[in-house]
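Peer 1: any chance you could fold what I've pasted below:
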Amino acid sequence: MNIASQAAQIGLDWDTRTGAVTVPIYQTATFRHPGLGQSTGYDYSRSGNPTRQALEDGIAKLDGGCRGFAYASGMAAITSLLFLFSHGDHIIVTEDLYGGTYRLFEKIFNQYGLEFTYVDTSDTSAVTSAIQPNTKALFVESLTNPLLKVADISALSALCREKGLLCIVDNTFLTPYLLRPLDLGADITVYSGTKYLAGHNDTVCGLVVVKDPELAEKVYFHQNGAGAVLGPQDSWLAIRGIKTLSVRLDRQQENAQTIAEWLTRHPLVRKVYYPGLPGHPGHELLKAQGSGFGAMISFEVADPSLVEPLLLRTGLISFAESLGGVETLITFPEVQTHADIEPEKREKLGINKVLLRLSVGIENVDDLIADLDQAFAIEEAA
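Peer 2: As a prediction, this is how the structure comes out:
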């Protein structure tokens, strides 16, 4: 079955007693036992809740894994995965990754003895060179945040199998609709479900999908033990969002392609990062391994003086953090999403004083371009 149909059907058959088309919200902390030593399959909502399980089963099916897990946030999901490792273990990580993930690794888990090396994961040879005797895993963003580099998930997964490493892919920017890392050999996918999956900027959640049943049991142990689970109301919101994932992303990608092409022609834009552009270094790779290019655009303006006007003078486009919702958002990574990365590292990576990130929504693309154009025009007139 096509993934768009699978997404629309999440939770449809959950309540067979009433035939409810939408999965009910089981807003309960605990469940009554039918007898001593007996269980309905649910005991306490931290360990399992029917609404959350409908979401977990649904995302596992979409990603082609054996089991899914839902958490209170994307960061909670990544935190729970780090419990798989021990003091002294080494993990190779995408170098231009989300600043919150960097903060989690460097300012929290570093103090517990986990070691991290940051490399350009669009370069498989660089990943190979970074492997050490104590390396246990690769954590890679399939499409990096914010420079939109494309990783060869198939090659990296093969390398991890050869070296006995876990391959963990943060697939937030692409979702299972556009890329299925588990089909390419990865062991685990992780998502900020807040973004494209939920899709409406109205809930915060994290999702994980695991391919191997034995590994899935370990992930469940930590999910239940640490307890940063997603509540039933937010689980329901995520299910509702996933149902429209395909139509939203189709429109968002179409808009992003048009806007990216328009930006490449603008005299005040010096560089555009979007994998849908034929000149993007990862264009052909993502075209081969995925089914789309996503709806994130990063671009450099000609001068730092242009940044604030673009952030504040757009009207339809909101100056706000986060991404993946139906509304178009613009952010300044250097001082917002990636502020926790040291300034010299940001500069080296290209997260600089002229880089802006655009999360393209579902609005009319002509209106979005007109909004950008008028913001640029004010500065041109000056």
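Peer 1: from now on I want contacts and neighbour counts done on CA atoms only, so please keep to that.
Peer 2: Noted.
Peer 1: next SSE downstream of the lengthiest helix in the chain?
Peer 2: Counting residues, the longest helix found in the chain (DSSP state H) is helix 245-264. Downstream of helix 245-264, the next assigned helix or strand under DSSP states H and E is strand 269-273.
Peer 1: and the next element down the chain from that next one?
Peer 2: Following strand 269-273 in sequence, per DSSP H and E, is helix 283-289.
Peer 1: helices or strands up against the longest helix of the chain?
Peer 2: Where contact means 3 or more CA pairs under 8 Å, 6 or more residues apart in numbering; DSSP states H and E, helix 245-264 is packed against helix 3-8, strand 269-273, strand 296-301, helix 365-381.
Peer 1: ok, which of those comes nearest residue 308?
Peer 2: Proximity to residue 308 (CA to CA) singles out helix 365-381 among those, at 10.1 Å.
Peer 1: now the closest one and strand 269-273, what's the angle there?
Peer 2: Angle, helix 365-381 to strand 269-273, by axes from the mean of the first three to the mean of the last three CA atoms, to 10 degrees: 150 degrees.
Peer 1: please tell me how far residue 236 sits from residue 381.
Peer 2: According to CA to CA, to the nearest Å, residue 236 stands 48 Å off from residue 381.
Peer 1: one more, please, to line up against the first structure:
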Amino acid sequence: MQKITLSTIAHKGKIAYRLHFAYNDALKEVIKSLPYIHWSATHKCFYAFYDTIPFKALYKQLRDLNLFVNYSQLQKTRGVTTYVKTPSPLKLPQLAESTQRDLSRFVRWMQEKRLAVSTVNTYHAVTSLFLQYLQLKQVANPDALWIQRFNHDYILKGGHSVSYQNQCINGIKKYFAFKNLEVENMKIERPRKEKRLPVVLSKEEIKSIFEATHNLKHRTLLSLIYSAGLRIGEALALRPQNIDRHRMLIHIKMAKGKKDRYTLLSPNILQLLETYYRVYKPKTYLFEGQEGGAYTSSSAQQVLKKAMRKAGIFKQGITLHSLRHSFATHLLESGTDIRYIQSLLGHNSPNTTMIYTHVSEKSLKNIKNPFDDL
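Peer 2: Got it, this is the predicted structure:
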């Protein structure tokens, strides 16, 4: 798992995140394509301004690339809300060879259980830290108490996020299951995650993004993601045969949670797809790269970034997933039953879908303000 370090720099009179990583041509191209990321010839680094992308959004972008993000060097600056990180006082030792072999067996065990690649990488990274901590403390038989101590000594004192803390607990519990250690009755307190509302684009903003996208493949990709409420991974995994033009549905196979589902196929999207087929003639995947294979997520993010810039949209935190959020919100505002929206999005629980009731402009506007009765 490659590491990327975030620190703070002053650039062009503003505060910015500095992104530092060991040189890698492939990673360099991916980082360069991310929204709001720029190259500074002055500082010889990639950077993003604090006021253009929130820390959480930047962190998620980097974690989605399976990068281990070290943000211990970020500082609080006047007028900017961010995180103050204090490096952990612990200096963890290198793992013994026998423990490294055990960790490799743990990885193979997770792979055999068909866990997602990103999950395997994350659990491997956090479990490695936990085992280093146990080695430092000379613990041979760990239990729930040692997970709590690791949580306090490494995660909390290191100033890590709630999300990272939960990832650590999940990864360590999975390791305990691999070792056939008792995990069911472990009473491990989990911190509550912050509940942030999704960023949603208006219909006018969505339309302006499409109008600013002149490349046929790019416009078809963005339009399909929005019109069907797709995750980017689902869109890039689509094959031509997944488009059911007779039933006007799109078959999403092995989506999140390894579930299949159907979602909407717009008549206008079908017309756009027919034009796209004639020009690009996709073979294996619906959207293919220049050298074959599926189109990459980083390239798709770059498409949206350029379209937003051309359309003059500078909202913070907009990613391809925002098109999915916008699809769900616009359906809700048009009166679609939330149970249907849940099915189209592939949510396990209606509680997940209910978040869109909090960002629906129509539902908020229908509430009469008591101030108006005074």
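Peer 1: what TM-score do we get after superposing?
Peer 2: Superposed pair, TM-score by TM-score structural alignment, normalised by the length of structure 2: 0.25. Supporting alignment: 156 aligned residues with a CA RMSD of 7.0 Å.
Peer 1: that older thread, can you list the helices and strands packed on helix 245-264 of structure 1 in CSV and add mean neighbour count and distance to residue 166 of structure 1?
Peer 2: Output for these, formatted as CSV (neighbours: other CA atoms under 10 Å; distance: least, CA to CA, whole Å):
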stretch, mean neighbour count, distance to residue 166 of structure 1
helix 3-8, 17, 26
strand 269-273, 19, 29
strand 296-301, 24, 27
helix 365-381, 15, 41
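Peer 1: out of the ones you listed, which is closest to residue 78 of structure 1?
Peer 2: strand 296-301 (21.6 Å).
Peer 1: list the buried residues for the next helix or strand after that closest one?
Peer 2: Downstream of strand 296-301 of structure 1, the next assigned helix or strand under DSSP H and E is helix 307-313. If you call a residue buried by 16 or more other CA atoms under 10 Å, then helix 307-313 of structure 1 has these buried ones: 307, 310, 311, 313.
Peer 1: the last one touches residue 375, doesn't it?
Peer 2: Yes - here residue 313 of structure 1 reaches residue 375: they are 5.4 Å apart, a contact under CA atoms under 8 Å.
Peer 1: what are the boundaries of the strands in the stretch 201-350 of structure 2?
Peer 2: For the stretch 201-350 of structure 2, the strands defined by DSSP state E, counting those that start in this stretch cover 243-244, 249-252, 261-264.
Peer 1: got the ones you listed as JSON lines, with mean neighbour count and distance to residue 279 of structure 2 columns?
Peer 2: As requested, those are arranged in JSON lines below (neighbours: other CA under 10 Å; distance: least, CA to CA, whole Å):
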{"stretch": "strand 243-244", "mean neighbour count": "17", "distance to residue 279 of structure 2": "17"}
{"stretch": "strand 249-252", "mean neighbour count": "19", "distance to residue 279 of structure 2": "21"}
{"stretch": "strand 261-264", "mean neighbour count": "18", "distance to residue 279 of structure 2": "24"}
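Peer 1: mind putting these into JSON lines with distance to residue 280 of structure 2?
Peer 2: Below are the strands of the stretch 201-350 of structure 2 laid out as JSON lines (distance: least, CA to CA, whole Å):
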{"stretch": "strand 243-244", "distance to residue 280 of structure 2": "16"}
{"stretch": "strand 249-252", "distance to residue 280 of structure 2": "20"}
{"stretch": "strand 261-264", "distance to residue 280 of structure 2": "23"}
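Peer 1: and residue 364 of structure 2, which of those is closest to it?
Peer 2: Counting by CA to CA, and looking across all of those, nearest comes strand 261-264 at 26.4 Å.
Peer 1: elements contacting the closest one?
Peer 2: Strand 261-264 of structure 2 packs on helix 216-228, strand 249-252, helix 338-345, going by 3+ CA pairs under 8 Å, 6+ apart.
Peer 1: which of the ones you listed sits closest to residue 68 of structure 2?
Peer 2: Of all those, helix 216-228 comes closest under CA to CA, at 27.8 Å.
Peer 1: run the angle between that closest one and helix 338-345 for me.
Peer 2: If you take the same axes, to 10 degrees, helix 216-228 of structure 2 sits at 150 degrees to helix 338-345.
Peer 1: tell me which strands and helices the helix or strand where residue 120 of structure 2 lies is in contact with?
Peer 2: For residue 120 of structure 2, the host element (DSSP H and E) is helix 117-137. Counting contacts by 3+ CA pairs under 8 Å, 6+ apart, helix 117-137 of structure 2 packs against helix 97-112, helix 144-150, helix 162-178.
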